[in-house]
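*Asks:* starting from these lines, generate the structure:
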Amino acid sequence: MHIAILLSSLGAGGAERVLALLTGHWTANGHRVTVIAFDSESDPVFHDFGAGVSQLRLGLPPGGSSPIGLLARRTMRLRRILRTERPDIVVSFLFKINVTTLIAAMGLGIPVIVSERNNPDRQQAHPIWPLLRSLFYPSAAALVLQTEASRKALSRSQAAAGVVIANPITCWPRRPEPEGRKTLVAVGRLDAQKGFDLLLQAFAVVAALHPAWDLVIWGEGPRRADLEAQVAALGIGDRASLPGLSDKPGDWIASASAFVLSSRFEGFGNAMAEAMAAGLPVVAFDCDYGVAVLADRDVDCLVVAPEDVSAMAAAIDRLLGDPALRHRLGTAASISARRFAAPAIFAQWDALLDNSVTGKPAQSPAIADGPVAVT
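*Replies:* Next up, the predicted model:
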């Protein structure tokens, strides 16, 4: 089978991570894979998509004053590529890329699977985009969402072909908790969604109570200058740092002693799932969506009300001050995260591709939309 994969860029990110894992699986099983991205050849590639994968980078990144003009340029260019490549199926990730792909593939006879990778209710976009989504999503062979809650957030017509498939999670190696300095880690794009401004406020409240702990926020993004200024204003410059991207995916786990998810909203919470799989103790805002699927409150994770800085500070204080709690949560988290092991998730994607090519209706796999019991 020839599978074409559409995404915005080949940089760091949860969607890119999942597609890199799927690409490796599909090529290992004899499929031909072509990755098509709208960024430029000069932009960095963070994830390993594999030597046997063709990469086409269209040099049409977001920007400019006219979303309609960019959509038209992307659609025409992509349509020419699809006509030339003639894939058996197309898999597209992310809201705007999904719409672009569905328009470009109209009338070509190529089934298109689209996937929402964020909270559909919280994505800010020009008003034309929600309208286009409502018009074109019903034409998709299948719509993949990461949680049942995300599917329910869409209209009935948009979610008619909806199927829930969780993310495949890699278990990265980590070191035992050190005797000396310890690190509380957060990971994500430096933007408003990830709530790192809230995290810095919470950490500043408890930093003096836990002098052996530092906060490290991994990632890059448009809010870097604001966050660095906030670190200075809070007087925690010797305890909180923003080192940028890790050298390789998952490298941040090796030095972590605990993980915090401070997002205002999520699609799934990939970094949190990876932290749990590695056995890290986690504290998280109960944001929509993903945390409710990943976490069993006070069993494998400390969960607090969304955007409640005082509650987050109290939970961080509790976690950093109790080694036995960290051990218990981390052990339970590593067991709970096993339901997202890559082979099982790959099998769900394989079945979806086969059904989409043959025209069979999509069906959600039997995976619990919530935590599993840990004994």
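
*Asks:* contacts, neighbours, all on C-alpha from now
*Replies:* Fine.

*Asks:* scan the chain for its longest helix.
*Replies:* The single longest helix within the chain, with elements called by DSSP state H, is helix 67-85.

*Asks:* what helices or strands is it leaning on?
*Replies:* helix 95-104 (3 or more CA pairs under 8 Å, 6 or more residues apart in numbering; DSSP states H and E).

*Asks:* got a list of contacts for the helix it packs on?
*Replies:* Outside helix 95-104, the residues that touch it by CA atoms under 8 Å, 6 or more residues apart in numbering are 6-8, 71, 74-76, 78-79, 92, 112, 114-117, 129, 132-133, 136-137, 139-140.

*Asks:* circling back: tell me the angle of the longest helix of the chain relative to helix 95-104?
*Replies:* Per axes from the mean of the first three to the mean of the last three CA atoms, to 10 degrees, the angle that helix 67-85 makes with helix 95-104 is 60 degrees.

*Asks:* next helix or strand past helix 67-85?
*Replies:* strand 89-93 (DSSP states H and E).

*Asks:* quick one: buried residues of that following strand?
*Replies:* 89-93 (16 or more other CA atoms under 10 Å).

*Asks:* and stretch 224-233, by the same measure?
*Replies:* 224, 227, 230-231.

*Asks:* show me these that map onto helices.
*Replies:* Those of the buried residues of stretch 224-233 lying in helices (DSSP H): 224, 227, 230-231.

*Asks:* how about this one, so we can line them up?
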Amino acid sequence: MKRFKVLQLQPDYNIKQHDFADLAEQIFKALPADRFETTMAFLKGRPAPGQPVSRADHSVYFDFSDGALKGMRLKALWQLYRFCRRERFDVVICNRFKPVNMLLQLNRWLKIPLCIGISHGFGEYDRTYRRRQTQRLIDGHWQFVGVSPAVKQYLLDCKCGFTDANTHAITNAIDTDQAQALQLDKAEARTQLGLAQNVRMVGALGRLVPVKGHTYLIQAFAALKDKYPTAQLAIIGAGREQARLQAEIDRLGLTGRAHLLGFRDNALRYVRAFDIWAMPSLAEGLGLALLEGMSGRLPVIASDVPAMLPLITGAGGEVVKPADVASLTTALDRYLALDDAALHAKGEQAYHYLNQHHDIDVFRQQYLALIESGLAAKEPK
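*Replies:* I've put the predicted structure just below:
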């Protein structure tokens, strides 16, 4: 039996030691090895000695410079064209805008039977020239995936070749069994993070950049610091906002009560250090960190942005307005006022929702079905 050759194209090397939330790797897990030969290719970066590699049959590192991937990208396009022409792939899966855009241009000549473009968030097609180019290049070889219903709707609303026939929502998922096996218990997680044991701990995970909304979370927590004197706040992540956020913590009198923990490798290990999980983002494509909090059986608070609203309401969590300190304060107050049993029950509700609606097996089955149906449609009648 012929093995179909599948290429997955990534903008950057980003393989993690554990793949519970690495959805590119999870797609390859969906493909039976006796029917598919897989290649993972990265436009930029490569693993250092000892770093993990993809589970694909083959890994390719183009090592393009930043400059080579800007503007016309002619050299990079030529190298990618020669590679794909030589390998004669049956399927190419492109993650994020740049790989999608490059294959849209190249497949006019390559004629790869099935190309799948995955959009992980909003804004990729906001620019008029991008929409015009995309509309000109989309043809019958292409299918598209948004990582949530909201991202799919964004693509459709762009009106540049994305249609209900060629655009799908396959919601991001998480391997809860693997995630739970990695998580430390509460006491050990707090010890390793240097946090106090006998407190109510509000936690957040994400890059320290403005779009993650951490400044509003800090301000909301400050409004409740006297009402709940044993409560604390901790944020795992690093980024350009760290100094400004630390200054805000000091200004609000939260020294010793609010903690910026910096970057932590395999941060999911520490989820159970927290009692409440907050995600006050101003925008998200889906927000895997929200699913990670649910996997730790934590009650969740998240912003009313299109990609997260159905998740947070389905999980029975607290919905807040983006960049709104008052609504964040109210949500935190509701959870901090609960006794341990009631808070635990809210966490169990979130975990049950995660298993019911973001099951990794369903995610894999949906991608396998998309690929199989796409290939079947290309077979000679």
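
*Asks:* quick check: TM-score for this pair?
*Replies:* Here the TM-score for the pair of chains, by TM-score structural alignment, normalised by the length of structure 1, is 0.82; 354 aligned residues with a CA RMSD of 3.2 Å.

*Asks:* my read: residue 225 of structure 2 touches residue 231, true?
*Replies:* Yes. Assessed by CA atoms under 8 Å, residue 225 of structure 2 is found in contact with residue 231 at 7.1 Å.

*Asks:* quick one: the strands in the stretch 101-250 of structure 1?
*Replies:* With DSSP state E, counting those that start in this stretch as the criterion, the stretch 101-250 of structure 1 has strands at 112-115, 142-145, 162-164, 182-187, 213-218, 240-244.

*Asks:* looking at these, spot the one closest to residue 251 of structure 1.
*Replies:* strand 213-218 (10.2 Å; CA to CA).

*Asks:* mean shift between the closest one and structure 2?
*Replies:* Once the two models are superposed, strand 213-218 of structure 1 sits on average 2.6 Å from its counterpart in structure 2 (mean CA distance after the TM-score superposition for structure 1).

*Asks:* start and end residues in structure 2 for that strand, please.
*Replies:* Per the alignment by TM-score structural alignment, strand 213-218 of structure 1 matches residues 231-236 in structure 2.

*Asks:* quick one: contacts for residue 199 of structure 2?
*Replies:* 230-232.

*Asks:* ok, residue 118 of structure 1 - how many residues close by?
*Replies:* Neighbour count for residue 118 of structure 1, taken as other CA atoms under 10 Å: 24.

*Asks:* I meant residue 269 of structure 1, not that one.
*Replies:* By other CA under 10 Å, the residues close to residue 269 of structure 1 number 24.

*Asks:* one more: residue 180 of structure 1?
*Replies:* 7.

*Asks:* how about residue 166 of structure 1?
*Replies:* The burial count assigned to residue 166 of structure 1 is 27, neighbours taken as other CA under 10 Å.

*Asks:* now check structure 2 for the residue matching it.
*Replies:* Aligned partner of residue 166 of structure 1 by TM-score structural alignment: residue 171.

*Asks:* what sits against its match?
*Replies:* Residue 171 of structure 2 is in contact with 146-149, 358, 363, counting by CA under 8 Å, 6+ apart.

*Asks:* apply 10 Å and report the result again.
*Replies:* Residue 171 of structure 2 makes contacts with 145-152, 286, 307, 357-360, 362-363, 366, as judged by CA atoms under 10 Å, 6 or more residues apart in numbering.

*Asks:* and what of residue 39 of structure 1?
*Replies:* Residue 39 of structure 1 neighbours (CA under 10 Å, 6+ apart): 7-11, 56-62.

*Asks:* could you export these as a markdown table, including neighbour count, secondary structure and distance to residue 48 of structure 1?
*Replies:* Formatted as a markdown table, the contacts of residue 39 of structure 1 follow (neighbours: other CA atoms under 10 Å; DSSP: H, G, I helix; E, B strand; the rest coil; distance: CA to CA, whole Å):
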| residue | neighbour count | secondary structure | distance to residue 48 of structure 1 |
| --- | --- | --- | --- |
| 7 | 23 | strand | 15 |
| 8 | 22 | coil | 16 |
| 9 | 24 | coil | 13 |
| 10 | 27 | coil | 9 |
| 11 | 15 | coil | 10 |
| 56 | 16 | strand | 15 |
| 57 | 19 | strand | 15 |
| 58 | 18 | coil | 19 |
| 59 | 15 | coil | 20 |
| 60 | 17 | coil | 22 |
| 61 | 15 | coil | 21 |
| 62 | 12 | coil | 23 |
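
*Asks:* many thanks, I have nothing further to ask.
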